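Trainee: Pasted the sequence and its predicted model underneath.
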Amino acid sequence: MLVLIIRTTILYLVIVVALRLMGKRQISELQPSELVTTLLISNIVSLPIENTDIPLLAGILPILLIICFEVFLSFFSLKSRGFRKLVTGSPVVVIREGKIVQQELKTLRMTVEDLMEELRLKDIFKLEDVYYAIVETNGQMSVLPRYCVTPVNNKDMQLQGSDDSPDIVLVSDGKMLYHNMQEIGVSSDFILEKAGASNCRVEDIFLLTCDDHRNIKLVKKEQVK
């Protein structure tokens, strides 16, 4: 049993490192080669775990080899447009100037129901509201709505203002996040001051966020009854 635990732990760490080298993507955002890599790794790693007679190295080496293939594919894709097109494909326009490109739907083996579902996921419920729709190489759909249904923004209304920075988490579950504090230039004294102003300790803070203008939002931990 101890051997199985050790083997599983080692393989788990190898997979974490391997996937970290591939970069951060959700399953729905994987390119075909990345999806194949993920599936192969999941199958290979199960063999040494299920059968302890298989040497651990026999599971680790194929994983490292597959990751090397993926890294090389990514490298050559960056260097060669033709190779990138061969490996990942090209975006496909399925709605052009408001008209469905039926031939492209057939090429993608995509039904009208699939198309309408993707549009609804983009909060578009009427086909006539779409000017362009493009299926990207990762399978996601990008939609350009017609001008008449495009939401009005501040630029359209000629409103003056400035860009706001996102809120940065400075305290999470009672712990200061020093890297984030350094990023926006605040010290521990700033956190302690805000905690004191809210009559609580840092340990009592569930969440504290701050932006570049020093606007904060503090949420205290709920009392356990």
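Mentor: Thanks, I have the structure now.

Trainee: From here on, just use CA atoms for contacts and neighbour counts.
Mentor: Will do.

Trainee: And the closest residue to residue 191 other than its chain neighbours, how far from residue 167?
Mentor: Nearest residue to residue 191, sequence neighbours excluded (C-alpha to C-alpha, 6 or more residues apart in numbering): residue 202, at 7.5 Å. Separation of residue 202 from residue 167 (C-alpha to C-alpha, to the nearest Å): 18 Å.

Trainee: this is the other structure I want to compare:
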Amino acid sequence: MPTWLEVIFRTIFAVVVLFLLTKILGKRQVSQLSFFEYITGITLGSLAAYISLDTDKNWHLGMIAILVWVAISFGIEYLQLKSKKARDFIDFKATVLIKNGKVLEENLKKERLTTDDLLEQLRGKDVFKVADVEFAIMETTGQINVLLNRENQPLTPKHLGIKVAPEKETQAVIMDGKLMPEPLDMMGKTPKWLMDELEKQQLNLQDIFLGQVDSYGDLTVDLYADNVQVPQPQEKPQVYALLKKCEADLELFGLASDRQDAKKLYEQCSSQLQQVIADLKPLLRT
């Protein structure tokens, strides 16, 4: 067999083996590389290159070395799952860098971070003032996570006492001009509903690159033609405006009525409608 052809076959073989072994080790090898996993990744890549290019008769030894490395890595991951002490020893412990707005210099030196490094990491979290930080911790992956103190945390509906409907995952119901039945069914919608929504916006299915339905049942689309503006649905703003008009009418009727019982009834209904509008406002103003 020609050498160049042998190299091609060995490379394909090495790629397939690495892919299968990576699947065995799991997603953590890619998403959360620890110190040992980082070394393992480099070593496996080097061994795969040896299998592909070393044309002597001992290339199979590289395959044995790969299997040994994967077995050790798999064993260490299993040990980490079973033992907290093993996790701390292999992956190290998380380190607190800032507490109550004060930088812990000793921990900073321990992790070999300069003040510039810390400030750079904080700016990456949209934090520009150390005093605004309640707690900052360096994880075992090297990432720094930040908790702002309460007065600097962004407002949420809970802070304002507003109840919002539970969120569902947004589903892609149209891809590459084709309808996706399963995501549509997950959102409790039918193909007829989707076609009716497209008809309201005067759109054709084959012209849509991507269509998504959010947790409120709204359809948003991205067309192949980037210069075409898609009209946005206006049902929710119209409902909100109608409710506000009803509220204003009830107040007006109450002011115009000469009967005290009627005034009281109109005021009561207006107050109840105000509460309904306040509860629905997060949904109707989106």
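Mentor: Great, that's in hand. Everything numeric in this text was worked out from a predicted model, so none of it was measured.

Trainee: Look at residue 202 and residue 167 of structure 1 and report which has more neighbours.
Mentor: Between residue 202 of structure 1 and residue 167, counted using other C-alpha atoms under 10 Å, the more crowded position is residue 202 (22 against 16).

Trainee: And the longest helix seen in structure 1 against structure 2, how far off on average?
Mentor: The longest helix of structure 1 (DSSP state H) is helix 57-79. By mean C-alpha distance after the TM-score superposition for structure 1, the fitted helix 57-79 of structure 1 averages 1.9 Å away from its aligned residues in structure 2.

Trainee: ok, which stretches of structure 1 are strands?
Mentor: Listed in chain order, the strands of structure 1 (DSSP state E) span residues 92-96, 99-100, 130-135, 141-145, 168-172, 175-176, 205-210, 216-220.

Trainee: Any chance of a markdown table for those strands, columns mean neighbour count?
Mentor: Converted to a markdown table, those look like this (neighbours: other C-alpha atoms under 10 Å):
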| stretch | mean neighbour count |
| --- | --- |
| strand 92-96 | 19 |
| strand 99-100 | 16 |
| strand 130-135 | 20 |
| strand 141-145 | 18 |
| strand 168-172 | 20 |
| strand 175-176 | 17 |
| strand 205-210 | 20 |
| strand 216-220 | 15 |
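
Trainee: and of these, who's closest to residue 31 of structure 1?
Mentor: Taking C-alpha to C-alpha, strand 130-135 is the member of those nearest to residue 31 of structure 1, at 12.9 Å.

Trainee: residue range for the closest one in structure 2?
Mentor: Structural correspondence for strand 130-135 of structure 1: residues 133-138 of structure 2, per TM-score structural alignment.

Trainee: How about stretch 102-109 of structure 1?
Mentor: So stretch 102-109 of structure 1 sits over residues 105-112 in structure 2, by TM-score structural alignment.

Trainee: starting at the chain centroid, how far to that stretch?
Mentor: 31 Å (C-alpha atoms, centre = their mean, to the nearest Å).

Trainee: Matching residue 35 of structure 1 against structure 2, which residue comes up?
Mentor: Counting by TM-score structural alignment, residue 35 of structure 1 lines up with residue 38 in structure 2.

Trainee: could you measure that match against residue 67 of structure 2, distance?
Mentor: When residue 38 of structure 2 is compared with residue 67 of structure 2 (using C-alpha to C-alpha), they lie 17 Å apart.

Trainee: neighbour count winner among these two?
Mentor: residue 67 (16 against 13).

Trainee: tell me, what residue is most central in structure 2?
Mentor: residue 169 (10.5 Å; C-alpha atoms, centre = their mean).

Trainee: Name the nearest residue to that one, ignoring sequence neighbours.
Mentor: With C-alpha to C-alpha, 6+ apart as the criterion, residue 169 of structure 2 has its nearest non-adjacent residue at 6.5 Å, and that residue is residue 215.

Trainee: so who does that neighbour touch?
Mentor: Contacts here follow C-alpha atoms under 8 Å, 6 or more residues apart in numbering; on that basis residue 215 of structure 2 touches 167-170, 187.

Trainee: Tell me the spacing between it and residue 283 of structure 2.
Mentor: Residue 215 of structure 2 is 10 Å from residue 283 of structure 2, by C-alpha to C-alpha.

Trainee: The helix ranked longest in structure 2 corresponds to what range in structure 1?
Mentor: What stands out as the longest helix in structure 2, according to DSSP H, is helix 260-284. Aligned by TM-score structural alignment, helix 260-284 of structure 2 corresponds to no residues of structure 1.

Trainee: now do stretch 75-94 of structure 2
Mentor: Counting by TM-score structural alignment, stretch 75-94 of structure 2 pairs with residues 72-91 of structure 1.

Trainee: List the buried residues in the matching stretch.
Mentor: Buried residues in stretch 72-91 of structure 1, counted by 16 or more other C-alpha atoms under 10 Å: 73-74, 77, 84, 87-88, 91.

Trainee: and if you look at stretch 7-17 of structure 2?
Mentor: The neighbour-count check on stretch 7-17 of structure 2 (16+ other C-alpha under 10 Å) flags 7, 10-11, 14, 17 as buried.

Trainee: after superposition, how close is that stretch to structure 1?
Mentor: Mean for stretch 7-17 of structure 2 is 1.7 Å (mean C-alpha distance after the TM-score superposition for structure 1).

Trainee: What lies in contact with that stretch?
Mentor: Contacts for stretch 7-17 of structure 2 (C-alpha under 8 Å, 6+ apart): 48-49, 51-53, 55.

Trainee: still on that earlier bit, now do the longest helix of structure 2: distance to the chain's middle.
Mentor: 38 Å.

Trainee: measure stretch 19-37 of structure 2 end to end?
Mentor: 16 Å.

Trainee: buried stuff in that stretch?
Mentor: For stretch 19-37 of structure 2, by 16+ other C-alpha under 10 Å, it's 21-22, 25, 29, 33-34, 37.

Trainee: And residue 174 of structure 2? What does it align with in structure 1?
Mentor: Using TM-score structural alignment, residue 174 of structure 2 sits opposite residue 171 in structure 1.

Trainee: For residue 199 of structure 1, see how far away the nearest residue to its match once chain neighbours are set aside is.
Mentor: Closest residue in space to residue 171 of structure 1, ignoring its immediate chain neighbours: residue 208 at 4.9 Å, by C-alpha to C-alpha, 6+ apart. According to C-alpha to C-alpha, residue 208 of structure 1 stands 14 Å off from residue 199 of structure 1.

Trainee: what do you get for residue 29 of structure 1?
Mentor: Taken as C-alpha to C-alpha, the span from residue 29 of structure 1 to residue 199 of structure 1 is 45 Å.
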